[in-house]
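S.K.: the sequence isn't on hand, but the structure is:
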């Protein structure tokens, strides 16, 4: 099959397969429910939808709608990618824009990989196999019994292919409207770096300059591994050639200068914006798994990649690919609390080198055996990704996801959100009651206010107790929420919380009234004995919304 047709077919297949769980989720929508359009990591996806909706309402700066503090409305933070997506959301539903961004961003990423392959790998069969491995491969997580990553927050000893979505290309295509476009920019950066080295022309660094600038603004973490790779490769090239390439360092300085403004802006916001800084400092650290678990997350790609790295003649970009693979993993152990976020990217050079290695093995055979080996080599890297999709599809049938959040909302919950969107003034602060069923979907965790993450994504309101990483002092606010909705709390304590935090609405789940939840027993006043400071503004079969009197 001609290479161009092969690339289009395999790329399209990857994007379609990565979209299957969302399509199944829509088909399986139970009667009386509304599909959110999400299957996994729903809370983080709600953050993306919130950013888009906020821009669609006319905002430029990225206010934190998960923080009740007034400072959250005084930020200078903005995200160019989500400004674009938010602008589209003025004419299209945000969830549709979410999936268009995911699919088109994924298509752009795979196109960029094909361009890198054309530049870095001279053998056609190697390019085809490498592209297929980029699209579909993962590691050996599926083979490990009781993989710790299947348990909540047990990531220190967990294979990255079972939970670290941005570390595996296919999972980036599946999960996020942010990861695939960010990885696209990384590939563009690396490709321009290689091309400018081959041609010696400064103008060929322009794509790297643009990619670095955009990454500095939209996914700043990625600047660290990219420049670590570029610096190491430049230094290694000089050492191997026994001379300093002044023009090579000049090109790297130009790229750095282009990346600096957006990166410096984020650094400035981090220093001056108390909410942004608190969010970064108070969030649970995301440390990288121990190295054996990272390597197991690449699985069979590693021995194939080592073999590919030894093939000098077939790989003009061999040195840069090796450098990206090795340094890209190494930087994930730098002393940052966001370590594992730096694992975005290395899967691509590892898969490219593995494609060369697999092609080398196939070339030693005759007859139909090269094709059989090539097909088998790709298929043995698929199971972790296939099981990930199957797991999420299975969870849909029980209205579950990877966390305590539900892919399906009841029709009444959606009606309550629509009431808030239509009637609540912008930036009204909403306190959301715990979901009395959350502990059944995500065992061993306390009751979670499921709709607290959904409120900013579907309305113009602020969620007081909204998101584990976006909400400042989330642990304290979650505890306040549980006390507020406990029968052991008196009304004066509840009133004090409402007044001190300028809470305008209380979103109460009626199922709390009949729940037997130990300490988290529903409050009497929510069923009609509320103090004078509250009055009912929305009543549904499952949700009641109370408004806090402005006079109180």
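M.R.: Perfect, I can see it now. Everything numeric in this text was worked out from a predicted model, so none of it was measured.
S.K.: contacts and neighbour counts: CA atoms only from here.
M.R.: Will do.
S.K.: please enumerate the helices of the stretch 101-250 of the chain.
M.R.: All helices of the stretch 101-250 of the chain, identified by DSSP state H, counting those that start in this stretch, fall at 124-136, 169-175, 179-199, 206-218, 223-241, 246-272.
S.K.: what about those, which gets the closest to residue 410?
M.R.: With C-alpha to C-alpha as the criterion, residue 410 lies closest to helix 169-175 of the helices of the stretch 101-250 of the chain, at 23.4 Å.
S.K.: and the spatially most central residue of the chain, what does it touch?
M.R.: The centroid of the chain falls nearest to residue 176 when counting by C-alpha atoms, centre = their mean (5.0 Å). Each residue near residue 176 by C-alpha atoms under 8 Å, 6 or more residues apart in numbering is listed here: 45, 102.
S.K.: recalculate using a threshold of 10 Å.
M.R.: 40-41, 44-45, 48, 98-99, 101-103, 105-106, 165-166 (C-alpha atoms under 10 Å, 6 or more residues apart in numbering).
S.K.: likewise residue 247?
M.R.: Going by C-alpha under 10 Å, 6+ apart, the list of residues near residue 247 reads 197, 200-202, 253.
S.K.: gap between the closest residue to residue 133 other than its chain neighbours and residue 29?
M.R.: Setting aside the residues directly before and after it, residue 133 is nearest to residue 351 in space (C-alpha to C-alpha, 6 or more residues apart in numbering), at 5.6 Å. Residue 351 is 37 Å from residue 29, where distance means C-alpha to C-alpha, to the nearest Å.
S.K.: what about versus this one:
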């Protein structure tokens, strides 16, 4: 591992450690007779993730609506959360712990792949470091406007808005982002290895399809745009 990648890994660990501090504070300060649920951002969605994981922990690979009066037949959806539930049962660890461990691992992978992308497109090390720090800790200006105008800006409330909230909010967003970055890197770096390129592209696409299907549109758009760009350059270089 190069020194620059080691440095990037250190910053990633620092950011992920920072994301855990509010969890520990909330857990340790929960009033007597109450239990911290494990979610500080969008808890309603968080409870739905745990409900899906519970179905997996109960042994099911098919999802059914847990809050419906008539759940209906099971469907092969939300496979990632069902898998995490099975993993919780296999290793004997509570689902909320498995959820946050999966979140941290996926977020670490996402941020490290971000840095690999920066290595590919930014020649100067200082530029890569600045880009990584902005990715880890950057945000919009919602924190300025919120107290002044009593607003709820997206960069403070919506996990998809900024990378830190993606890493902080749940387990499947950072994994999908990592797969999306992986697909971009495959297109960018493996042009001379078509077999490996195809295999890794299929792997990234499968992960995206299983974890966050609508983000596959972003990967397709990026890949198609890149293909058109490369085809245009090839045509200009070699002629008709």
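M.R.: Structure received. Just so it is clear, the model here is predicted, and its values are computed rather than measured.
S.K.: please, a PyMOL command that selects the buried ones among the contacts of residue 247 of the first structure?
M.R.: Of the contacts of residue 247 of the first structure, the buried ones can be selected in PyMOL as follows, counting by 16 or more other C-alpha atoms under 10 Å:
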select buried, resi 197+202
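S.K.: ok, the contacts of residue 247 of the first structure vs residue 214 of the first structure, which is closest?
M.R.: Distances from residue 214 of the first structure to the contacts of residue 247 of the first structure, taken by C-alpha to C-alpha, are shortest for residue 253, at 16.9 Å.
S.K.: tell me, how many residues neighbour residue 15 of the first structure?
M.R.: Neighbourhood size, residue 15 of the first structure [other C-alpha atoms under 10 Å]: 20.
S.K.: so it versus residue 172 of the first structure, what's the distance?
M.R.: 10 Å.
S.K.: what do these two both touch?
M.R.: 102, 106.
S.K.: picking that back up, so which of the helices of the stretch 101-250 of the first structure comes closest to residue 327 of the first structure?
M.R.: Of all those, helix 223-241 comes closest under C-alpha to C-alpha, at 5.9 Å.
S.K.: what number of residues lie near the residue lying closest to residue 191 of the second structure once chain neighbours are set aside?
M.R.: With sequence-adjacent residues excluded and distances taken as C-alpha to C-alpha, 6+ apart, residue 191 of the second structure is closest to residue 197, at 7.2 Å. Using other C-alpha under 10 Å, residue 197 of the second structure has 19 other residues around it.
S.K.: likewise residue 185 of the second structure?
M.R.: Residue 185 of the second structure - counted by other C-alpha under 10 Å - has 19 other residues nearby.
S.K.: aligned counterpart of it in the first structure, please.
M.R.: Using TM-score structural alignment as the criterion, residue 185 of the second structure maps onto residue 191 of the first structure.
S.K.: residues near the residue lying closest to that match once chain neighbours are set aside, how many?
M.R.: What sits nearest to residue 191 of the first structure in space, not counting adjacent residues and going by C-alpha to C-alpha, 6+ apart, is residue 116, at 5.4 Å. Counted with other C-alpha under 10 Å, residues neighbouring residue 116 of the first structure total 22.
S.K.: tell me who's in contact with residue 116 of the first structure.
M.R.: 110, 127, 187-188, 190-192, 194-195, 317, 349, 352.
S.K.: residue 308 of the first structure: which of those residues is nearest?
M.R.: residue 352 (8.3 Å).
S.K.: could you check how far that closest one is from residue 305 of the first structure?
M.R.: Taken as C-alpha to C-alpha, the span from residue 352 of the first structure to residue 305 of the first structure is 7 Å.
S.K.: neighbour-wise, which of these two wins?
M.R.: When residue 352 of the first structure and residue 305 are compared for neighbours, residue 352 comes out ahead with 35 against 22, by other C-alpha under 10 Å.
S.K.: and the closest residue to the more buried one other than its chain neighbours, what is it in contact with?
M.R.: Closest residue in space to residue 352 of the first structure, ignoring its immediate chain neighbours: residue 130 at 4.6 Å, by C-alpha to C-alpha, 6+ apart. Contacts for residue 130 of the first structure (C-alpha under 10 Å, 6+ apart) come out as 113-114, 117, 121, 124, 137, 348-359, 378.
S.K.: show me just the buried residues among those residues.
M.R.: Neighbour counting by 16+ other C-alpha under 10 Å classes 113-114, 117, 121, 124, 137, 348-359, 378 among the contacts of residue 130 of the first structure as buried.
S.K.: narrow these to those in strands?
M.R.: Of these, none are assigned to strands by DSSP state E.
S.K.: which residue in the first structure aligns with residue 198 of the second structure?
M.R.: In the first structure, residue 198 of the second structure lands on residue 205 (TM-score structural alignment).
S.K.: if I look at its match, how far off is residue 87 of the first structure?
M.R.: Counting by C-alpha to C-alpha - residue 205 of the first structure and residue 87 of the first structure are separated by 30 Å.
S.K.: go on, residue 251 of the first structure?
M.R.: 35 Å.
S.K.: who has more neighbours, these two?
M.R.: Ranked by neighbour count (other C-alpha under 10 Å), residue 251 of the first structure and residue 87 place residue 251 first, with 23 against 20.
S.K.: contacts only, for the more buried one.
M.R.: Per C-alpha under 10 Å, 6+ apart, neighbours of residue 251 of the first structure: 193, 196-197, 200-206, 209, 245, 257.
S.K.: and of those, the nearest to residue 463 of the first structure?
M.R.: Closest to residue 463 of the first structure, out of all of those and judged by C-alpha to C-alpha, is residue 209, at 37.8 Å.
S.K.: neighbours around the closest one, how many?
M.R.: Counted with other C-alpha under 10 Å, residue 209 of the first structure comes out at 25.
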